[in-house]
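>>> Need coordinates for the below:
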Amino acid sequence: MRSPSDVDRQSGPVRVPDPTVGFWVAKAASTAFGEAASDFSIHVMPPVAAVLLGFVLFLIALGWQLTRRRYTPVVYWFTVAMVGVFGTMAADVVHVVLGLPYAVTTVGYAAALAAVFLLWWRTERTLDVHEVRTTRRELFYWAAVVATFALGTAAGDLAAIGLHLGYVPSILLFGVLILVPALGYRFLRWNGILAFWTAYVLTRPLGASVADWLGKPVTEGGVGVGSGWIALVFAIAMVVVVAVTARARRVLARESAVG
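Purely as a prediction, here's the structure:
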């Protein structure tokens, strides 16, 4: 039997956002930003320095997020953006430095994500983002998020480069795949937690494929806009979406309080 203090800790404020439409739009923008920002950074500075800088910014963002103890839009999405950058770098470093094929890194990160989910479930008996109310659950949540970004990066590269599909066919492939959990949840009564995490994984290769297609040179199958410009565009998109959804959330909260 749990003590009153245990109950209080379990019933604190939720520390991560509800998966609304705005959430998914911001998440997709963050994946594209992370891919483009990672590519840009390793071209304007030594790769080792870029990875170290990405790791430091990720730790700073995560530490800031963990001290909030509630969902704070600016802090949360800054952390997601830094996870996007560092997660991309982690996946790329394993492939480039260690020379592991994309198929191997994809399977490896899938296994890592499965291990996080298993440990999370065995410890907390829930993977529901609506129940992320304690520091321990939030740590599991962010471990899963990092693993999904690395897995998505590897899977996107596997499709576009390893399987020689190219960026546009990869966008279409992952665009279709992400409809599966959405439609399954909407019409077939799929488990909401399973549908959420499946979609969460698939937004990464979809967003990364879009960023690569727009940013990569024409000689590599891209449009040739440049990764720096693409990172800037999607960073602005993230800021706008987060600002709009945060404002709508405040208005709804005020109306609920008045009502």
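
>>> from here on, contacts and neighbour counts on C-alpha atoms
Will do.

>>> buried sites along the one helix or strand Arg204 maps to?
Here Arg204 sits within helix 192-215, counting by DSSP states H and E. Buried residues in helix 192-215, counted by 16 or more other CA atoms under 10 Å: 195-215.

>>> which helices and strands sit right next to that helix?
Applying 3 or more CA pairs under 8 Å, 6 or more residues apart in numbering; DSSP states H and E, one finds that helix 192-215 makes contact with helix 21-44, helix 135-157, helix 167-187, helix 227-258.

>>> can you give me the offset of that helix from its chain's centre?
Computed by CA atoms, centre = their mean, to the nearest Å, the chain-centroid distance of helix 192-215 equals 8 Å.

>>> Before we compare anything, build this one as well:
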Amino acid sequence: MNNQPDRTPRAETTVGDVMATAATARRGRNALPVKVPEITLGFWVIKVLTTGMGETASDYLARTIDPIVAVGLATVGLAILLVAQIRADRYRAWLYWATVAMVSVFGTMAADVLHVALGIPYIVSTVAFAVAVAAVFALWHRSERTLDIHSVTTHRREAFYWTTVLATFALGTAAGDLTATTLHLGYLASGVLFAVAIAVPAVAHRQWGLNPVLGFWLAYVLTRPLGASFADWVAVSTDRAGLGLGTGPVSLVLIIAIIVAVGIQDVALRR
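Predicted coordinates for the structure are as follows:
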């Protein structure tokens, strides 16, 4: 019989191991289903439609009812939808895109209030919102170590996500107005400019391996001034170099287009 001591290495359980296991278990219990859509062509089409709708609907509301009442209604509507979205147990296409649409309306109003009511130049608000977006990204990454929207599986990450979405809409609104009015490019030329700019992340990703998360967020920011510029061009009067179809009719057409596009996407995802 071998009386030599057993020298087989044994795994030692430390306090750190126990704490790490407990933390993993807590994350598992607190994890949520991913409540954002897959990034497909349909996603980008709907996103651009919501940006245009937010721009024209905000302008329409501000001109047809008291601006303070309009901002108040948008704030309440956004709060209700955000609470419903955060409490949802899974991704629900209609709820998600309704929330994005309301963020678009509210973000447009937030950017316009700074310029129209407070007289802040678009260049200042654009820089300020850009700093705000960068700050949210920095805090999000420092806290969660990722900015991938498909890692949004906790309430904290969801809060970071929707804060980022709101900030990007405000930034895009200010940037679009900056190019169209302050830089005197006009709405059509601004739309073309942002259409070219939004293609850059896609090309950089395909040709030079741009980080997909970085490319996504660059494109996401640019969809706002892209959609808003073309929507403004169609809606504003001819003396402002637009087609003069009106903010009300354009908003209605875009709302219908959003409903149809979301319906098609929802049916496709269910198959």
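
>>> tm score of chain vs chain?
Taking TM-score structural alignment, normalised by the length of structure 1 as the basis, the two superposed chains have a TM-score of 0.95; 250 aligned residues with a CA RMSD of 0.9 Å.

>>> Can you check which of the helices and strands packed on helix 192-215 of structure 1 gets nearest to Ala110 of structure 1?
helix 135-157 (6.0 Å; CA to CA).

>>> What is the corresponding segment of structure 2 for the closest one?
Using TM-score structural alignment, the residues of structure 2 aligned to helix 135-157 of structure 1 are 155-177.

>>> what span of structure 1 lines up against stretch 125-143 of structure 2?
Residue span in structure 1 matched to stretch 125-143 of structure 2, by TM-score structural alignment: 105-123.

>>> So which residues make contact with the matching stretch?
Contact with stretch 105-123 of structure 1 is made by 91, 94-95, 126-127, 137, 140, 143-144, 147-148, 150-152, 154-155, 158, as judged by CA atoms under 8 Å, 6 or more residues apart in numbering.

>>> Have a look at how far, on average, it is from structure 2.
Averaged over the aligned pairs, stretch 105-123 of structure 1 sits 0.4 Å from structure 2 after superposition, using mean CA distance after the TM-score superposition for structure 1.

>>> Just the buried positions in that stretch, please.
Thr105, Thr106, Tyr109, Ala110, Ala112, Leu113, Val116, Phe117, Trp120.

>>> again with stretch 256-267 of structure 2
So for stretch 256-267 of structure 2, counting by 16+ other CA under 10 Å, buried means Ala257, Ile258, Ala261, Val262, Gln265.

>>> Please apply the same query to stretch 69-80 of structure 2.
Buried residues in stretch 69-80 of structure 2 (16+ other CA under 10 Å): Ala70, Val71, Ala74, Thr75, Gly77, Leu78.

>>> What's the second one aligned with over in structure 1?
Mapped onto structure 1 by TM-score structural alignment, Val71 of structure 2 lines up with Val51.

>>> Against Phe78 of structure 1, how distant is that match?
Separation of Val51 of structure 1 from Phe78 of structure 1 (CA to CA, to the nearest Å) stands at 17 Å.

>>> ditto for Gln65 of structure 1
9 Å.

>>> just Val240 of structure 1 next, same as before
13 Å.

>>> any idea where the strands of the stretch 1-150 of structure 2 begin and end?
Counting by DSSP state E, counting those that start in this stretch, the stretch 1-150 of structure 2 forms no strands at all.

>>> What's Ser5 of structure 1 aligned with over in structure 2?
By TM-score structural alignment, Ser5 of structure 1 lines up with Arg26.

>>> how much space between that match and Asp239 of structure 2?
Per CA to CA, Arg26 of structure 2 is found 60 Å from Asp239 of structure 2.

>>> Compare neighbour counts for those two and give me the winner.
Arg26 (11 against 8; other CA atoms under 10 Å).

>>> Roughly how far does that one sit from Val260 of structure 2?
When Arg26 of structure 2 is compared with Val260 of structure 2 (using CA to CA), they lie 40 Å apart.

>>> same check, this time on Val45 of structure 2
From Val45 of structure 2 over to Val260 of structure 2 (counting by CA to CA), the distance is 11 Å.

>>> So which bits of stretch 217-234 of structure 1 are buried?
Gly221, Gly222, Val225, Gly226, Ser227, Gly228, Trp229, Ile230, Ala231, Phe234.

>>> and which of those is nearest to Thr31 of structure 1?
Of all the buried residues of stretch 217-234 of structure 1, Thr31 of structure 1 sits closest to Phe234, with 8.9 Å by CA to CA.

>>> residues in contact with the closest one?
Shown in contact with Phe234 of structure 1 (CA under 8 Å, 6+ apart): Ala29, Ser30, Ala32, Phe33.

>>> which one in structure 2 is aligned with it?
Using TM-score structural alignment, Phe234 of structure 1 lines up with Leu254 in structure 2.

>>> show me where the stretch 1-150 of structure 1 has helices.
For the stretch 1-150 of structure 1, the helices defined by DSSP state H, counting those that start in this stretch occupy 4-10, 21-44, 47-68, 73-98, 102-124, 135-157.

>>> which strands and helices sit next to the first one?
In other words, helix 4-10 of structure 1. By 3+ CA pairs under 8 Å, 6+ apart, helix 4-10 of structure 1 packs against no helix or strand.

>>> The second one now?
In this structure, helix 21-44 of structure 1 makes packing contacts with helix 47-68, helix 73-98, helix 192-215, helix 227-258, judged by 3+ CA pairs under 8 Å, 6+ apart.

>>> The second one: average distance to aligned residues in structure 2?
After superposition onto structure 2, helix 73-98 of structure 1 sits on average 0.4 Å from its aligned residues (mean CA distance after the TM-score superposition for structure 1).
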